[in-house]
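In: output the structure for:
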Amino acid sequence: MILGTGIDLLKISRVEKVLNKYGNIFIKKILSNDEIKKNKKKLYQANKLAKSFATKEAFVKAVGTGFNKEISFKDISLKSEKNGKPFIDLSERVKSFLKTKTPNGYTTKINVTISDERDYVISNVIISLQKK
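Out: Model (predicted):
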């Protein structure tokens, strides 16, 4: 059963413009502390930032709230498994919030798909419910 689905399409040049204008201010607003630590050499790659940004946008759409007092960009970390498969790691605050949206007797599973082609990045997030 699906709790929510979200998708975000982003033109990489938009991220590049903001990155060139604001640099570290933009990075510190969008990336979690964990993402910053693990990607120091790739922080200024617009394509990588665009993937993170689009995935976080897709996640809050799947939750159905958008960014608000419960969820900020820094509460969501985009990571990869050893085989390259992307996944989302959530702060404890967002995990607790997501539990309030999850029916009793169920847990959530978050599936992430990201694709990029020249000028665009697209990310799809599906939050599914699984019986405990």
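
In: please make it C-alpha for all contacts and neighbour counts, starting now.
Out: Noted.

In: the closest residue to residue 120 other than its chain neighbours: neighbour count?
Out: Nearest residue to residue 120, sequence neighbours excluded (C-alpha to C-alpha, 6 or more residues apart in numbering): residue 11, at 4.5 Å. Using other C-alpha atoms under 10 Å, residue 11 has 17 other residues around it.

In: for residue 11, give me its contacts.
Out: Counting by C-alpha atoms under 8 Å, 6 or more residues apart in numbering, residue 11 touches 50, 119-121.

In: please apply the same query to residue 29.
Out: By C-alpha under 8 Å, 6+ apart, the contact list for residue 29 reads 73-74.

In: what about 10 Å?
Out: Residues in contact with residue 29, defined by C-alpha atoms under 10 Å, 6 or more residues apart in numbering, are 72-74.

In: for the comparison step, fold the sequence that follows:
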Amino acid sequence: MIYGIGSDIVAMHRIEALLERWGDKFARRVLGPDELQEFLRRRSRGAHGAGYAARYLAKRFAAKEAFSKALGLGLRGPMTLLSLEVLNDRRGKPFARARKELAPYLEARRLIAHVSLSDESDHVMAFVVLEQQPEGLPQQPKEAQ
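Out: Alright, predicted model coming up:
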């Protein structure tokens, strides 16, 4: 059953300005440990690395906003920017991984997330569907949520 749907769009110039002003400090306020590692890896990719990293960060920010809307809580406990990581599986498909106090909150409600990310030159967008599993069905493995 669909529990909630959320979407968000982010203008790239806003993220680029925040990164220029605050640098890694901004990234550390938005990204979890595994996301931050990927952000730093992308940033180190030569002349275009900063652009790749900014786009990666913008997509994660949009996904977390969309997730918070689907959950119906906004960005407040247990849903915070650092309580959710949006990663990619081996094929590149994005998935959400709950951390901290968000993980037991989602498990108690039997919620799994479906995440879609997209971008164009000036904007990135995220779409999240939260699905509530019927009682008695096993939850998806954490790396696939």
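
In: against residue 87 of structure 2, how distant is the corresponding residue of structure 2 for residue 37 of structure 1?
Out: For residue 37 of structure 1, the aligned position in structure 2 is residue 37, judged by TM-score structural alignment. Residue 37 of structure 2 sits 11 Å away from residue 87 of structure 2, taking C-alpha to C-alpha, to the nearest Å as the criterion.

In: just want to know which of the two has more residues nearby.
Out: Between residue 37 of structure 2 and residue 87, counted using other C-alpha under 10 Å, residue 87 has the larger neighbour count: 21 against 12.

In: counterpart of the more buried one over in structure 1?
Out: Match for residue 87 of structure 2 (TM-score structural alignment): residue 79.

In: how far apart are the one helix or strand its match maps to and its match in structure 2?
Out: Following DSSP states H and E, one finds residue 79 of structure 1 within strand 76-80. By mean C-alpha distance after the TM-score superposition for structure 1, the fitted strand 76-80 of structure 1 averages 0.7 Å away from its aligned residues in structure 2.

In: picking that back up, nearest to residue 97 of structure 1 among the contacts of residue 29 of structure 1?
Out: residue 72 (12.1 Å; C-alpha to C-alpha).

In: residue 119 of structure 1 versus that closest one, what's the distance?
Out: Residue 72 of structure 1 sits 26 Å away from residue 119 of structure 1, going by C-alpha to C-alpha.

In: circling back to that earlier point, take the contacts of residue 11 of structure 1 and keep only those in strands.
Out: Among the contacts of residue 11 of structure 1, the members falling in strands (DSSP state E) are 120-121.

In: which two among the contacts of residue 11 of structure 1 are spaced furthest apart?
Out: Maximum distance among the contacts of residue 11 of structure 1 (C-alpha to C-alpha): 10.4 Å, for 50 and 119.

In: of these two, give the one with the bigger neighbour count.
Out: When residue 50 of structure 1 and residue 119 are compared for neighbours, residue 50 comes out ahead with 25 against 11, by other C-alpha under 10 Å.

In: what lines up with the more buried one in structure 2?
Out: Correspondence of residue 50 of structure 1 to structure 2, assessed by TM-score structural alignment: residue 58.

In: and the residue nearest the centre of structure 1, how far is that from residue 35 of structure 1?
Out: Residue closest to the average C-alpha location in structure 1 (C-alpha atoms, centre = their mean): residue 56, at 2.5 Å. Using C-alpha to C-alpha, residue 56 of structure 1 is found at 13 Å from residue 35 of structure 1.

In: do the same with residue 114 of structure 1
Out: Using C-alpha to C-alpha, residue 114 of structure 1 is found at 17 Å from residue 35 of structure 1.

In: go on, residue 122 of structure 1?
Out: Distance of residue 122 of structure 1 to residue 35 of structure 1, computed by C-alpha to C-alpha: 19 Å.

In: the helix or strand that the strand holding residue 79 of structure 1 is followed by against structure 2, how far on average?
Out: Per DSSP H and E, the first helix or strand lying C-terminal to strand 76-80 of structure 1 is strand 86-90. Compared with structure 2 after fitting, strand 86-90 of structure 1 deviates on average by 0.5 Å (mean C-alpha distance after the TM-score superposition for structure 1).
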